[in-house]
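In: what's the 3D shape of this:
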Amino acid sequence: MTPLTWKKSSYSGGGEGNACVEIAHHHPQVAVRDSKTPTHPTLTFPAPTFTAFIEALKRHPR
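Out: Coordinates of the predicted model:
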């Protein structure tokens, strides 16, 4: 199995930027993990569901 390529948000904050989540595309799913504990289990979502979630966040920013 090919290792996943994890990406961290550009909004991850200062310092080491380890206070956020990371995502990896693992077709047909998107994997999500806590950047502080990268060896712990991940959550996976169908790609369309994850995309809808991100689009909803963009429409309703904090």
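In: From now on I want contacts and neighbour counts done on CA atoms only, so please keep to that.
Out: OK.
In: In terms of helices and strands, where is the residue nearest the centre of the chain?
Out: For the chain, the residue nearest the mean C-alpha position is residue 23 (2.7 Å; C-alpha atoms, centre = their mean). According to DSSP states H and E, residue 23 maps onto strand 21-26.
In: Also this sequence, please, to line up against the first:
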Amino acid sequence: MREEIRTAAWRKSSLSGDTGNCVEVAPLSGGRVALRDSKDANSPVLVFTEAEWSAFRGGMRLGEFDF
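Out: Down below sits the predicted model:
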């Protein structure tokens, strides 16, 4: 999986602004999605299953996270 993450097509979130709170996402095989800090390409990577990613995005849309 490390090689797949290293060569993934990362893209910065459209919701990231100039505040430095930026993330990048990349699609992986099997419907998984990788998430990392856009300021550090070597930062730890979270990998979500398709169902986990869907639940995470739904929670973001509903404001369920306190930032």
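In: Residue in structure 2 paired with the residue nearest to the centre of structure 1?
Out: Mapped onto structure 2 by TM-score structural alignment, residue 23 of structure 1 lines up with residue 25.
In: who touches the nearest residue to its match once chain neighbours are set aside in this structure?
Out: Of all residues not flanking residue 25 of structure 2 in the chain, residue 35 sits nearest, at 4.6 Å (C-alpha to C-alpha, 6 or more residues apart in numbering). Shown in contact with residue 35 of structure 2 (C-alpha atoms under 8 Å, 6 or more residues apart in numbering): 23-26, 45-47.
In: the helices in structure 2, which residues?
Out: Per DSSP state H, structure 2 carries helices over the ranges 2-6, 50-61.
In: Can you tell me which of the ones you listed is most buried?
Out: helix 50-61 (a mean of 13; mean count of other C-alpha atoms under 10 Å).
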